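A.B. asks: Okay, sequence plus prediction incoming.
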Amino acid sequence: MTTSSSSDLSPSEAAVLESVALGLPAALSDLGALVRIPGIAWPAFDQTQLERSADAVAQLARDTGVFDDVRVLRAHIDDTDELGQPAVLATRAARNGRPTILLYAHHDVQPPGDDELWETPPFEPTVRDGRMYGRGAADDKAGIMAHIAALRAVGETLGDDLDLGVSLFIEGEEEYGSRSFARFLRDNADALRADAIVVADSGNLDSHTPGLTVSLRGNARFTLTIRTLEHASHSGMFGGAVPDAMMAAVTLLSTLWDADGAVAVEGMTARSGETPPYSEETLRVETGLLDGVSPVGRDDILGRIWNRPSVTITGIDATSVAQASNTLLPEVSVVISARVAPGQAAADAYAALEAHLRGHAPFGAELTFSDVDLGDGFLVDTSGWAVELTRDAMADGYGEAAVDLGVGGSIPFIADLVREFPGAQILVTGVEDPHSRAHSPNESLHLDTFRNAVRTEALLLARMNARTSAS
């Protein structure tokens, strides 16, 4: 694909991009204001901050002047009486036969973790070396502001000629499992129904090459408790005869991988698919892999991340180093987070994991499985008109041809979107680059990538507005 120069743009498209450029300082200022709100959906955190965050996003939507209606809403979690976190829903009806687009992002963020690991405070947005640092600066408050900034530019430029239908859905609990997401879709199906859905919660190949995410791994997360003793005992008195829970845990967990570090669980499948060139050197730079530490797995590196399963131990409950004593532990609990190759059902992958662990439990250790959380992967149908329109907008917005990406992470709620709106084309985009460190200390947004993402979305909206039908 060849990229288009500014001379290839229509006068109205060039005007939209000029409006984007003029509005960028305000968009970054508004992003900084959102980053200052520590909206975390975990119950241990102040939930009023999520309400502040939702209200701030709702006001940003109102101020665009684009929408007919803007509300902060909650939905029940599954079939319980418990309400989920506040979400923002803004709508405007399509006119004159134009299609409707649904723009998604989320305003909740991950907990900051250890403040000492941050170079600057996590909720104080700080710009240095062309990046904005702060929790949520990239994931996913930048996604919100990409939508808002693009809508501002299109609304200001097209005015009364804006006939495109637009729904804006900004979720408030994506980082906490989207517990009320499916119910929210059912409760608001008419308002959310669209011809195309932009999910601005992914990334790009690098800081200057746009990516359209066409595959996502699923997830299977659960807590495994390993028990070998009724009570703790003296390690000097009985060590060497009695297997404690830590010994059993280490022995059992090591069976999840082979000698190369690839997943060794029978029944967890892989997918074949082409990937762009990606070197071990790039992997080291983007991940901070230490000198002398080898990558794990086999075959091409991106194939391992996009198309093969992975298993990670993300948490462990055992005696801390500070509290260590000469004791045989009776019980150890770990959180196992598995990523499931696109095309395999998460339930099938979980069943394979459970069978593997039960079949390899050493010394007859007692295993208990709890807190199971499953989400299916996603494969995009790339044949639709909206996909072509998005690729062209990316080429013009970034000045680089778009690359089809697989993503090693998971966005399980996309399966809910596909189920509820089977006729909609799903477009997974994002503002992150490989150095954004989403979910980690020193999360950041590359400002040039943000600018190009806004340019792209503004062009996409303008070109959709020019379509006379959704077909």
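C.D. replies: Received it, and whenever you're ready, just let me know what you need.
A.B. asks: from here on, contacts and neighbour counts on C-alpha atoms
C.D. replies: Noted.
A.B. asks: where exactly do the strands run in the stretch 301-450 of the chain?
C.D. replies: In the stretch 301-450 of the chain, the segments counted as strands under DSSP state E, counting those that start in this stretch are 310-317, 327-328, 331-340, 366-375, 378-379, 403-407, 425-432, 444-446.
A.B. asks: Would you format those strands as CSV with mean neighbour count and distance to residue 86 included?
C.D. replies: Shown next, in CSV, are the strands of the stretch 301-450 of the chain (neighbours: other CA atoms under 10 Å; distance: least, CA to CA, whole Å):
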stretch, mean neighbour count, distance to residue 86
strand 310-317, 16, 28
strand 327-328, 20, 46
strand 331-340, 23, 27
strand 366-375, 15, 22
strand 378-379, 20, 26
strand 403-407, 22, 28
strand 425-432, 26, 22
strand 444-446, 28, 25
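A.B. asks: one more structure, for comparison:
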Amino acid sequence: MTSTPTRRDAVRDAALSGIPTALADLGALVRIPSVAFPGFDHSEVRRSAEAVATLARETGVFDDVRIVDAAVPGTEERGMPAVLASRAAAPGRPTILLYAHHDVQPVGDEALWDSPPFEPTVRDGRLYGRGAADDKAGVMAHIAAVRALRDAVGDDLGLGIALFIEGEEEAGSRSFAQFLSDNAQTLRADVIVVADSGNWDARTPALTVSLRGNVRFTLTVRTLDHASHSGMFGGAVPDAMLATIRLLSTLWDADGAVAVDGLARREAATPEYSEETLRDEAGLLDGVSPIGTGSILGRIWNQPSVTVTGIDAPSVKNASNTLSPTVSVVISARIAPGQPAAEAYEAVRTHLERHAPFGARLTFDDVDLGDGFLVDTSGWAVESVRAAFAEGYGVDPVDLGVGGSIPFIADLVREFPSAQILVTGVEDPHARAHAPNESLHLDTFRNAVVSEALLLEELDRRVS
């Protein structure tokens, strides 16, 4: 005796059969170098938005699809183009907001890529290319899930769906809050899915329940009015490089843990995670020891970190016997979930000012702050997405903390306080987002699409 296929079976089958088309569409998006950073060709960001808008229109699901930008507060600038699509919910049905972003990181040194960064290339079960994982795969997971629901449900679809595909997430989301305010009515939803995080591994799905916040700024250290001869004055005059090295070294203790008073640490249990796994996933060289104290995941998820991500100083090629008058560095701090970013910035700034050696003069510029996030896991939508993950991946999901930051989630919480926010993603620990040879694990993508389609199907059956 054979069982009668259910509507849920039909959604799963539609999601699986749509994977080849979804991957072809993803490849087309990867070919567009949509870098929203200053100095790059922003017409490519516009072209990427137009391609995403076309995909949204072709689903036949949305009542309205637009390319929209918003003002950057405090400036006369406009943000990068985003795609906003919507369909109204049937009476008594919920609305879900699907978020991802179509802009990407710069490629860096192309010589470090094994294949051209904007030419999608499949090797060993992975799709390589800038944006293949972060976050054009998130865009296509949403599109493919909506297609599957449409194909299986047809005219019975009653779920309200809003689609918001941002165009400047990698460049700081400077117009994000204004965009939410301008389009609040269209974006208002019962559930928000943010597809910009990762999974436990290539096989095991995860729901991100905590994110660290971020504090980023440029620090300039000055000790001289002008450069001077190191032979004539070295040994008596502190150059800016010496002062910078001495100052930066005070940010960490002997274990490499952050040594800044006022930066919080969160106490929370973490899953087992070995040093061997850390070495494999992070590329830590043999003989180089991990830093910090406590459990490894506790250090990454719940403790602060401070990283110097850039430096302006004489290059090795241009080095001369000169005392440098100024040195500038970019400091990127990740802060424990629950601590306000503004409070953390003041702690770091106060520490640096108190520890400036030799009376060096410090200036702070280009300050960028983002609060962390803790998910309320008591809502019904959390259980729904966990069940969809288990069904779509065939493996029970884990709750995941993430050491990175998605600062705009604080804006979503502020604008839509009653919405349940689910942070998901299609990346695995080997995706190398932001780095050369970024890639998407193809099986993970397939399972993510099936899981999201099943979540949409359940919400479509839900009646308030």
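C.D. replies: Looks like it arrived, so ask away. No experiment lies behind these values; they were computed from the predicted model shown.
A.B. asks: TM value for the aligned chains?
C.D. replies: In this superposition the chains share a TM-score of 0.99, using TM-score structural alignment, normalised by the length of the second structure; 463 aligned residues with a CA RMSD of 1.1 Å.
A.B. asks: right, and the strands of the stretch 301-450 of the first structure - which one's nearest residue 132 of the first structure?
C.D. replies: For residue 132 of the first structure, the closest of the strands of the stretch 301-450 of the first structure is strand 444-446, at 5.1 Å, according to CA to CA.
A.B. asks: that older thread, output the strands of the stretch 301-450 of the first structure in a markdown table, with distance to residue 19 of the first structure appended to each entry.
C.D. replies: Shown next, in a markdown table, are these (distance: least, CA to CA, whole Å):
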| stretch | distance to residue 19 of the first structure |
| --- | --- |
| strand 310-317 | 44 |
| strand 327-328 | 66 |
| strand 331-340 | 41 |
| strand 366-375 | 39 |
| strand 378-379 | 34 |
| strand 403-407 | 26 |
| strand 425-432 | 19 |
| strand 444-446 | 20 |
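A.B. asks: wait, which of the ones you listed is closest to residue 64 of the first structure?
C.D. replies: Here strand 425-432 is closest among the strands of the stretch 301-450 of the first structure (CA to CA), at 20.6 Å.
A.B. asks: Which strands or helices does the closest one pack on?
C.D. replies: helix 141-158, strand 196-203, strand 211-216, helix 385-398, strand 444-446, helix 447-465 (3 or more CA pairs under 8 Å, 6 or more residues apart in numbering; DSSP states H and E).
A.B. asks: Output the residue interval of the second structure matched by stretch 13-32 of the first structure.
C.D. replies: The alignment of stretch 13-32 of the first structure onto the second structure (TM-score structural alignment) covers residues 8-27.
A.B. asks: May I see the buried residues of the matching stretch?
C.D. replies: By 16 or more other CA atoms under 10 Å, the buried positions in stretch 8-27 of the second structure come out as 8, 10-12, 14-16, 18-19, 22-23, 25-27.
A.B. asks: re earlier: export the helices and strands packed on strand 425-432 of the first structure as CSV, with columns for distance to residue 321 of the first structure.
C.D. replies: Output for these, formatted as CSV (distance: least, CA to CA, whole Å):
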stretch, distance to residue 321 of the first structure
helix 141-158, 37
strand 196-203, 37
strand 211-216, 37
helix 385-398, 49
strand 444-446, 32
helix 447-465, 41
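A.B. asks: out of those, deepest packed?
C.D. replies: strand 444-446 (a mean of 28; mean count of other CA atoms under 10 Å).
A.B. asks: residues in the second structure matched by that strand, start to end?
C.D. replies: The aligned range for strand 444-446 of the first structure is 439-441, by TM-score structural alignment.
A.B. asks: Next: stretch 348-357 of the first structure.
C.D. replies: Counting by TM-score structural alignment, stretch 348-357 of the first structure corresponds to 343-352 in the second structure.
A.B. asks: The matching stretch vs the first structure, mean deviation?
C.D. replies: Superposed on the first structure, stretch 343-352 of the second structure shows a mean distance to its aligned partners of 0.4 Å (mean CA distance after the TM-score superposition for the first structure).
A.B. asks: Residues touching that stretch, excluding its own?
C.D. replies: Contact with stretch 343-352 of the second structure is made by 215, 247, 260-263, 335, 369, as judged by CA atoms under 8 Å, 6 or more residues apart in numbering.
A.B. asks: Give me the buried positions along it.
C.D. replies: 344-345, 347-349, 351-352.
A.B. asks: what does stretch 75-84 of the second structure give?
C.D. replies: 79-84.
A.B. asks: now, which of the residues you listed sits nearest residue 376 of the second structure?
C.D. replies: Closest to residue 376 of the second structure, out of all of the buried residues of stretch 75-84 of the second structure and judged by CA to CA, is residue 84, at 26.5 Å.
A.B. asks: Quick check: the gap between the equivalent of residue 275 of the second structure over in the first structure and residue 181 of the first structure.
C.D. replies: Aligned counterpart of residue 275 of the second structure in the first structure: residue 280 (TM-score structural alignment). Going from residue 280 of the first structure to residue 181 of the first structure by CA to CA, to the nearest Å gives 38 Å.
A.B. asks: residues in contact with the residue lying farthest from the centre of the second structure?
C.D. replies: No residue in the second structure sits farther from the centre than residue 232, which is 49.3 Å out by CA atoms, centre = their mean. By CA under 8 Å, 6+ apart, no residues touch residue 232 of the second structure.
A.B. asks: What's it aligned with over in the first structure?
C.D. replies: Match for residue 232 of the second structure (TM-score structural alignment): residue 237.
A.B. asks: now do residue 69 of the second structure
C.D. replies: Checking TM-score structural alignment: residue 69 of the second structure goes with residue 74.
A.B. asks: you'd agree its match is up against residue 82?
C.D. replies: No - using CA atoms under 8 Å as the test, residue 74 of the first structure is too far from residue 82 to be in contact (10.0 Å).
A.B. asks: Please tell me how far the residue positioned nearest the centre of the first structure sits from residue 255 of the first structure.
C.D. replies: Nearest to the mean C-alpha position of the first structure, by CA atoms, centre = their mean, lies residue 201 at 5.0 Å. For residue 201 of the first structure, the distance to residue 255 of the first structure equals 34 Å [CA to CA].
A.B. asks: Fine by me, we can end here.
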